[in-house]
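Enquirer: give me a 3D structure for the following:
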Amino acid sequence: MKKLKGVVLFLLLASLITGCFRSTKKTATPEAVLKTNTNADFFIMENTVYKNAEDVQWVKDIPLKKGNFLGKTNKTKVKRNFKNWNATSLDIGTEVYKLEGREDIVLAKKEDKYIPYIRYVEG
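Expert: As a prediction, the model looks like this:
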């Protein structure tokens, strides 16, 4: 009986502890991104930060096949009060496309080149 109580107590404590460490990922705010890097290159789409990923090695290693058109940036050099399609560096009118096979990466068309931007999350 003593062993059973010990096992039940252990399971109860283990479930309580693991419940406290639940992993949640949420999108980062533009202000938080700028706080860590005042020169960060990103834009906002669907209330989510998409950060330049052209120097991220694993992104360089995947094929960048352009998918459907998503929209265009409408404001540049933004540093606060961000709205969808506002950008910190991209020119006004920069076209953004889906990356085929990925939900977390999009492509921004700069002249004749496509730059990957990755959804930026905290946690």
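Enquirer: C-alpha from now on. contacts and neighbour counts both.
Expert: Will do.
Enquirer: which ones are touching residue 69?
Expert: Residues near residue 69 by CA atoms under 8 Å, 6 or more residues apart in numbering: 95-98.
Enquirer: to compare against the first, here's another:
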Amino acid sequence: MKINKLYVVVLNLIIVVALTACSTQNLSSDDIKTANPTAESFLSEKPEADIFVKGNIVYKNAEQIDWIQDTSFTLGEKVMTIKEVSNEGNNFKHGTASKLSVGTEIFELEKKNGHLLIALVNEEKIPYIGLIEG
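Expert: Alright, predicted model coming up:
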């Protein structure tokens, strides 16, 4: 009994497709989770950190980042005011800061630059960068 070469090729192709289909996982975007750091997780690693929360994004002091040190900032629109101060990460919500004083105003840049915001403290512009995963 002769086996046709085409038959062998088709049979092998079917086996490969079947094995591939069985091993492939169907991942939806719900299965892949990326999460931005929380104030609680950030402060547990760096309790002395200078951070605040706007919306659900944690912003950390960015004065020591090289490219930010070389940037001049023109303030844009005011986006929030610090409402409370806490060192307990689980107490953080929109408007909570670890070091900035209550009443500190937070601004966007005139020319938006990613997730960079500016705190105005005694006429000094202090840059903060959003901690975004993903």
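Enquirer: tm score of chain vs chain?
Expert: The TM-score (TM-score structural alignment, normalised by the length of structure 1) is 0.78; 119 aligned residues with a CA RMSD of 2.6 Å.
Enquirer: before we move on, the earlier item: most neighbours, which of the contacts of residue 69 of structure 1?
Expert: When neighbours are counted by other CA atoms under 10 Å, residue 96 leads the contacts of residue 69 of structure 1 with 25 neighbours.
Enquirer: which SSE is that residue in?
Expert: strand 95-99 (DSSP states H and E).
Enquirer: residue range for the following helix or strand past that strand in structure 2?
Expert: Per DSSP H and E, the first helix or strand lying C-terminal to strand 95-99 of structure 1 is strand 105-110. Across structure 2, the stretch matching strand 105-110 of structure 1 (TM-score structural alignment) is residues 116-121.
Enquirer: next, the residue mapped onto residue 47 of structure 2 from structure 1: secondary structure please.
Expert: Taking TM-score structural alignment, residue 47 of structure 2 has residue 38 as its aligned residue in structure 1. The local conformation at residue 38 of structure 1, judged by DSSP: H, G, I helix; E, B strand; the rest coil, is coil.
Enquirer: residue 38 of structure 1: neighbouring residues, count only.
Expert: Residue 38 of structure 1 has 12 neighbours, counted by other CA under 10 Å.
Enquirer: same deal with residue 38 of structure 2?
Expert: Neighbour count of residue 38 of structure 2, defined by other CA under 10 Å: 19.
Enquirer: swap in the one 3 residues further on?
Expert: Residue 41 of structure 2 is flanked by 13 other residues according to other CA under 10 Å.
Enquirer: look up how far residue 112 of structure 2 lies from it.
Expert: 27 Å (CA to CA, to the nearest Å).
Enquirer: so what touches the match of strand 105-110 of structure 1?
Expert: Counting by CA under 8 Å, 6+ apart, 75, 104-109, 125-130 sit against stretch 116-121 of structure 2.
Enquirer: and of those residues, the nearest to residue 11 of structure 2?
Expert: Checking these against residue 11 of structure 2 by CA to CA gives residue 130 as the nearest, at 54.6 Å.
Enquirer: doesn't residue 60 make contact with that closest one?
Expert: Yes. Using CA atoms under 8 Å, residue 130 of structure 2 makes contact with residue 60 at a distance of 6.6 Å.
Enquirer: before we move on, which element is the closest residue to residue 46 of structure 1 other than its chain neighbours in?
Expert: In space, and not counting its chain neighbours, residue 46 of structure 1 is closest to residue 84: 6.1 Å by CA to CA, 6 or more residues apart in numbering. Counting by DSSP H and E, there is no helix or strand that carries residue 84 of structure 1.
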